[in-house]
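A.B. asks: from the sequence below, what's the structure:
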Amino acid sequence: MTGTEPVLSTRALNRATLDRQLLLRRSPMSALAAVEHLVGLQAQEVKPPYYALAARLEGFTPEELSGPLGDRAAVRMVTMRSTIHLHTADDSLTLRPLVQPARDREINYFRKGLVGVDLDRLAGIARELVEAEPRTMKQLREALSAEWPDADPQSLAVAARCTLPLVQVTPRGMWGRSAQVSLTTAEHWLDRPSGPAASADATVLRYLAAFGPASVKDMQTWAGMTRMRAAFERLRPQLLTFRDENGVELFDLPDAPRPDPDTPAPPRFLPEFDNLLLSHADRTRVVPPANRGRTWQANTVYCPFLVDGFLAGVWRILGDALVIEPFGELGRAQRADVTEEAARTLQVMHPQESYDIRFGTVIP
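C.D. replies: The predicted model follows:
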């Protein structure tokens, strides 16, 4: 860094990120194209990916995502940050191998429970089990414990999840359907082998297209990986560099959108765990310092909403109402815009149901 790079303000970073996240204006792209562009959606629970796309796409319906899941054009599996993501089938076969080093490190945390366990043999047995028929984690723990009765059952299951590219089979993840988590391998579910791992360089470019401008630490936070500096350095000649207001070096694609910081940003209702709030080491581009940590309490995570592009409160459907809890005072126009966006969210996601919209308390 030379110290002469242009400085991007927090608002400039906010607007650039919102634009790439399809949150500055709704996109006409398909659900599957959006999942690919966003390099997957956080999917710890069933509903969040649907709400994530409802906030981002024009004309979206839940069936537009359930369809690809049912057709096996999209899958749910552990990838970034060791969390469940919903990916296109093609991405699942290349991104999962990319993050394998992180999964190997994860196994190390469970070594005490894996004394005497040959991980290659465990992977082979686990693969045979889940490819014979999809298995729940409980079934996998019990079967592996029969092979290694002295090992910790939970550690055995974690090792299987970390060594194999396990996907959640449908109907799990489909809108309006209910099913426990059952697992098989991506190769078996998709009837094709895993491709070679996506290159670090190509993944950096995709990350910047969806989350940039960003620092090396930002990208590592999103991926749950380390040692990505070398990829950024290889790409430096074809990237632009900036600094944030704290002097941190940021990288970006030359032709990526960087809107005027004063570009209007309409309210948006997001699901819990939305990647917008989880994919940067420095989250101030979306989360004001005063609101840091306010979307969760104990083990409960609440759905955030944005006003003027920044985290402004939380929301939740409670009984017969969508309840909105702002973190600060909303002006009359802002309150009206937030209410209108809440009504749109309900119309898209629950067109056959009737809910009130009210401002109140979401977090006890």
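A.B. asks: from now on I want contacts and neighbour counts done on CA atoms only, so please keep to that.
C.D. replies: Noted.
A.B. asks: Phe232 is in contact with Asp218, isn't it?
C.D. replies: No: contact criterion C-alpha atoms under 8 Å: Phe232 and Asp218 do not qualify, at 11.8 Å.
A.B. asks: ok, these two, which is more surrounded?
C.D. replies: Neighbour totals were compared for Phe232 and Asp218, and Asp218 leads with 22 against 19 (other C-alpha atoms under 10 Å).
A.B. asks: so the more buried one, which of the three states?
C.D. replies: In three-state terms, and counting by DSSP: H, G, I helix; E, B strand; the rest coil, Asp218 is helix.
A.B. asks: now it: how far from Arg285?
C.D. replies: From Asp218 across to Arg285, the span is 12 Å (C-alpha to C-alpha, to the nearest Å).
A.B. asks: what do you get for Lys47?
C.D. replies: Taking C-alpha to C-alpha, one finds Lys47 at 25 Å from Arg285.
A.B. asks: how about the strands in the chain?
C.D. replies: 41-42, 74-78, 84-88, 166-168, 183-185, 240-243, 249-252, 268-269, 296-297, 300-301, 303-307, 310-318, 321-326, 356-359 (DSSP state E).
A.B. asks: check which helices and strands the fourth one is in contact with.
C.D. replies: With contacts defined as 3 or more C-alpha pairs under 8 Å, 6 or more residues apart in numbering; DSSP states H and E, strand 166-168 has these neighbours: strand 74-78, strand 183-185, helix 186-190.
A.B. asks: helices or strands up against the second one?
C.D. replies: Using 3+ C-alpha pairs under 8 Å, 6+ apart as the contact definition, the elements that strand 183-185 packs against are helix 119-132, strand 166-168.
A.B. asks: go with 6 Å
C.D. replies: strand 166-168 (3 or more C-alpha pairs under 6 Å, 6 or more residues apart in numbering; DSSP states H and E).
A.B. asks: run through who's touching the strand it packs on.
C.D. replies: 76-77, 182-186 (C-alpha atoms under 6 Å, 6 or more residues apart in numbering).
A.B. asks: need these in TSV (columns: distance to His350 and neighbour count).
C.D. replies: Below are the contacts of strand 166-168 laid out as TSV (distance: C-alpha to C-alpha, whole Å; neighbours: other C-alpha atoms under 10 Å):
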residue	distance to His350	neighbour count
Arg76	23	30
Met77	26	26
Ser182	27	21
Leu183	29	25
Thr184	31	24
Thr185	33	23
Ala186	31	26
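A.B. asks: what's the closest of these to Thr94?
C.D. replies: Ala186 (10.7 Å; C-alpha to C-alpha).
A.B. asks: list the contacts of that closest one.
C.D. replies: 165-167.
A.B. asks: relative to Phe242, which of the residues you listed is nearest.
C.D. replies: Pro165 (36.8 Å).
A.B. asks: ok so, going back, quick one, which of the strands of the chain is nearest to Ala210?
C.D. replies: Here strand 249-252 is closest among the strands of the chain (C-alpha to C-alpha), at 10.5 Å.
A.B. asks: the stretch 201-350 of the chain: helices as residue ranges?
C.D. replies: Assigned by DSSP state H, counting those that start in this stretch, the stretch 201-350 of the chain shows helices spanning 216-223, 229-235, 332-349.
A.B. asks: could you also give me the structure for this next sequence, so I can compare it with the first?
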Amino acid sequence: MSKLSLQALNRATLERQWLTERRDATALETIEHLVGMQAQSPLAPYVGLWTRLNDFDPAELAGLIENREAVRGSMMRATIHLMSSRDFLAFRPLIQPRLEREVFQNMTYGRHRLEGLDIDAVLEAGIERMTEGPATAVQLRDHLAPLWPDRESAALAHAVRCLLPTIQTPPRGIWGRGGNPAMSTADLWLGVPVASDPSPDDLVRRYLAAYGPASVADAQNWSGLTRLAEVFDRLDLRTYIDAESGRTLYDLPDITLPDEHTEIPVRFLPEYDNLLLSHADRTRWIDTATRQSLTLQEVLTRGSTLHNGRATALWKLTKNTKTEAILEIQPITELTRRTWQSIESEAHNLLAFTSPTATHEVRRITA
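C.D. replies: Model prediction:
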């Protein structure tokens, strides 16, 4: 088996994440290629698409959501993802075990709070309320509380959100609008039930096409699922050895890896971008010392800036009005003057995208 250096692994995954150069593709094609985009921060996918595509217009994604070609719902790792509707229908049943763990092992909403409860009856009651129209968590709680007065209504609503294939409906996730999350189900919102025979083999192939080469543990970290080794074993996959750790990495047999010396432009990733969340071993993006100096929450709740394919700074839009936009950038590694100039230049491009009518300011800050 061939060995892959850390840089070779970095370049391979960046290329299939469409971060080595911007692509001429539609938003829907990109969302499907990435097997969804992390979206608990509702507008994060817009930045994620901008950093990967030429001439991306936010109205394109907004239209996909409003026309029900794309949806936001609980998927990988029991977190909100933006998916194409067909991928949500195809893969949502595979994620059900992770969502069941989210309900029944949850210290706040699960465990004894649901013990002895007729869960099917709770879910039927949730569907009954959502049949009237998309329901917020408060509206679900208000509907469920009188039916089970001896139970915590928040726990009941949480079970409905996770155990049913719920979708957050617009205007949540619409550029320039927004609103409180309101839920419907796949059947009600899309008029089609989720797949009855979902394919874990297809899910793993799609993961490798967007995030590989990767280990079984990486795929499990991305999906939140367990026991994927048996899926890897039955697929026809190419194998590599991680030169740093000695781990076995898997990939699709027809993908050619790029030159490990491929130059990588500065890229701004939004908060929670799946690139940074989809591997058990994240050293391909961020070195161990840097990662240990930051909490995961610090990294995830702000955007990340890649320079030469590595996380070098965190960023946040701290002010964004029609007249003024301020982007703060906090380096997390030592930056040369030339590196900072490259980052600053792309930061102004990002501001031109997020705040086209405002004056722009880029601020370099320290922790």
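A.B. asks: please work out which of the helices of the stretch 201-350 of structure 1 is packed deepest.
C.D. replies: helix 216-223 (a mean of 21; mean count of other C-alpha atoms under 10 Å).
A.B. asks: what does it rub up against?
C.D. replies: 80-81, 226, 279-281.
A.B. asks: just the helices in the stretch 1-150 of structure 2 please.
C.D. replies: Under DSSP H, counting those that start in this stretch, the stretch 1-150 of structure 2 gives helices at 6-16, 27-33, 44-50, 58-66, 85-91, 96-104, 119-131, 137-144.
A.B. asks: nearest to Ser199 of structure 2, of the ones you listed?
C.D. replies: helix 85-91 (7.6 Å).
A.B. asks: please work out which residues of structure 1 line up with that closest one.
C.D. replies: Here helix 85-91 of structure 2 aligns to structure 1 at residues 89-95, judged by TM-score structural alignment.
A.B. asks: mean deviation (superposed) between that stretch and structure 2, please.
C.D. replies: With mean C-alpha distance after the TM-score superposition for structure 1, stretch 89-95 of structure 1 departs from structure 2 by a mean of 1.0 Å once superposed.
A.B. asks: which residue is nearest the middle of structure 2?
C.D. replies: Gln38 (1.8 Å; C-alpha atoms, centre = their mean).
A.B. asks: map that residue onto structure 1.
C.D. replies: Here Gln38 of structure 2 is matched to Gln42 in structure 1, going by TM-score structural alignment.
A.B. asks: I'd like to know how many residues surround the residue nearest to its match when sequence neighbours are not counted.
C.D. replies: Counting by C-alpha to C-alpha, 6 or more residues apart in numbering, Gln42 of structure 1 lies nearest to His85, which is 4.6 Å off, once chain neighbours are set aside. By other C-alpha under 10 Å, 24 other residues sit near His85 of structure 1.
A.B. asks: pull the contacting residues for His85 of structure 1.
C.D. replies: Applying C-alpha under 6 Å, 6+ apart, the residues near His85 of structure 1 are 40-43, 76-77.
A.B. asks: which residue, other than its chain neighbours, is closest to the corresponding residue of structure 2 for Val338 of structure 1?
C.D. replies: Val338 of structure 1 maps onto Ile343 in structure 2, with residues paired by TM-score structural alignment. Sequence neighbours aside, Val266 is the residue nearest to Ile343 of structure 2 in space, at 6.2 Å (criterion: C-alpha to C-alpha, 6+ apart).
A.B. asks: so the one you found sits against Thr305, correct?
C.D. replies: No: counting by C-alpha atoms under 6 Å, Val266 of structure 2 stays clear of Thr305, with 7.1 Å between them.
A.B. asks: do you know which of the strands of structure 1 lies nearest Leu346 of structure 1?
C.D. replies: Between the strands of structure 1, strand 321-326 lies closest to Leu346 of structure 1; by C-alpha to C-alpha that is 8.2 Å.
A.B. asks: so where in structure 2 does the closest one end up aligned?
C.D. replies: So strand 321-326 of structure 1 is aligned with residues 326-331, judged by TM-score structural alignment.
A.B. asks: which residues are contacting that stretch?
C.D. replies: So stretch 326-331 of structure 2 is contacted by 312-319, 361-366 (C-alpha under 6 Å, 6+ apart).
A.B. asks: can you tell me how far the residue nearest to Ile343 of structure 2 sits from Glu361 of structure 2?
C.D. replies: Taking C-alpha to C-alpha, one finds Val266 of structure 2 at 18 Å from Glu361 of structure 2.
A.B. asks: so which of the two has more stuff around it?
C.D. replies: For Val266 of structure 2 versus Glu361, neighbours defined as other C-alpha under 10 Å are more numerous around Val266 (24 against 16).
A.B. asks: just give me the match in structure 1 for that one.
C.D. replies: Under the alignment (TM-score structural alignment), Val266 of structure 2 maps onto Pro267.
A.B. asks: I'd say its match and Leu306 touch.
C.D. replies: Yes: Pro267 of structure 1 is in contact with Leu306 according to C-alpha under 6 Å; the separation is 5.1 Å.
A.B. asks: follow-up on the earlier one: quick one: the contacts of His85 of structure 1 as a markdown table, columns for distance to Ala54 of structure 1 too.
C.D. replies: Putting the contacts of His85 of structure 1 into a markdown table (distance: C-alpha to C-alpha, whole Å) gives the following:
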| residue | distance to Ala54 of structure 1 |
| --- | --- |
| Gly40 | 15 |
| Leu41 | 12 |
| Gln42 | 14 |
| Ala43 | 14 |
| Arg76 | 18 |
| Met77 | 21 |
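A.B. asks: which one of the residues you listed is nearest Asp152 of structure 1?
C.D. replies: Met77 (23.2 Å).
A.B. asks: show me what that closest one aligns to in structure 2.
C.D. replies: Using TM-score structural alignment, Met77 of structure 1 sits opposite Gly73 in structure 2.
A.B. asks: from Trp285 of structure 2, how far out is the residue nearest to the centre of structure 2?
C.D. replies: For Gln38 of structure 2 relative to Trp285 of structure 2 (C-alpha to C-alpha), the value is 17 Å.
A.B. asks: same question, Asp202 of structure 2
C.D. replies: Applying C-alpha to C-alpha, the value for Asp202 of structure 2 to Trp285 of structure 2 is 26 Å.
A.B. asks: more neighbours: which of the two?
C.D. replies: Trp285 (23 against 14).
A.B. asks: name the nearest residue to that one, ignoring sequence neighbours.
C.D. replies: Arg310 (4.9 Å).
A.B. asks: go on, Pro304 of structure 1?
C.D. replies: Per C-alpha to C-alpha, 6+ apart, closest to Pro304 of structure 1 is Val314, 4.3 Å.
A.B. asks: and the one you found, how many neighbours?
C.D. replies: Count around Val314 of structure 1 with other C-alpha under 10 Å applied: 26.
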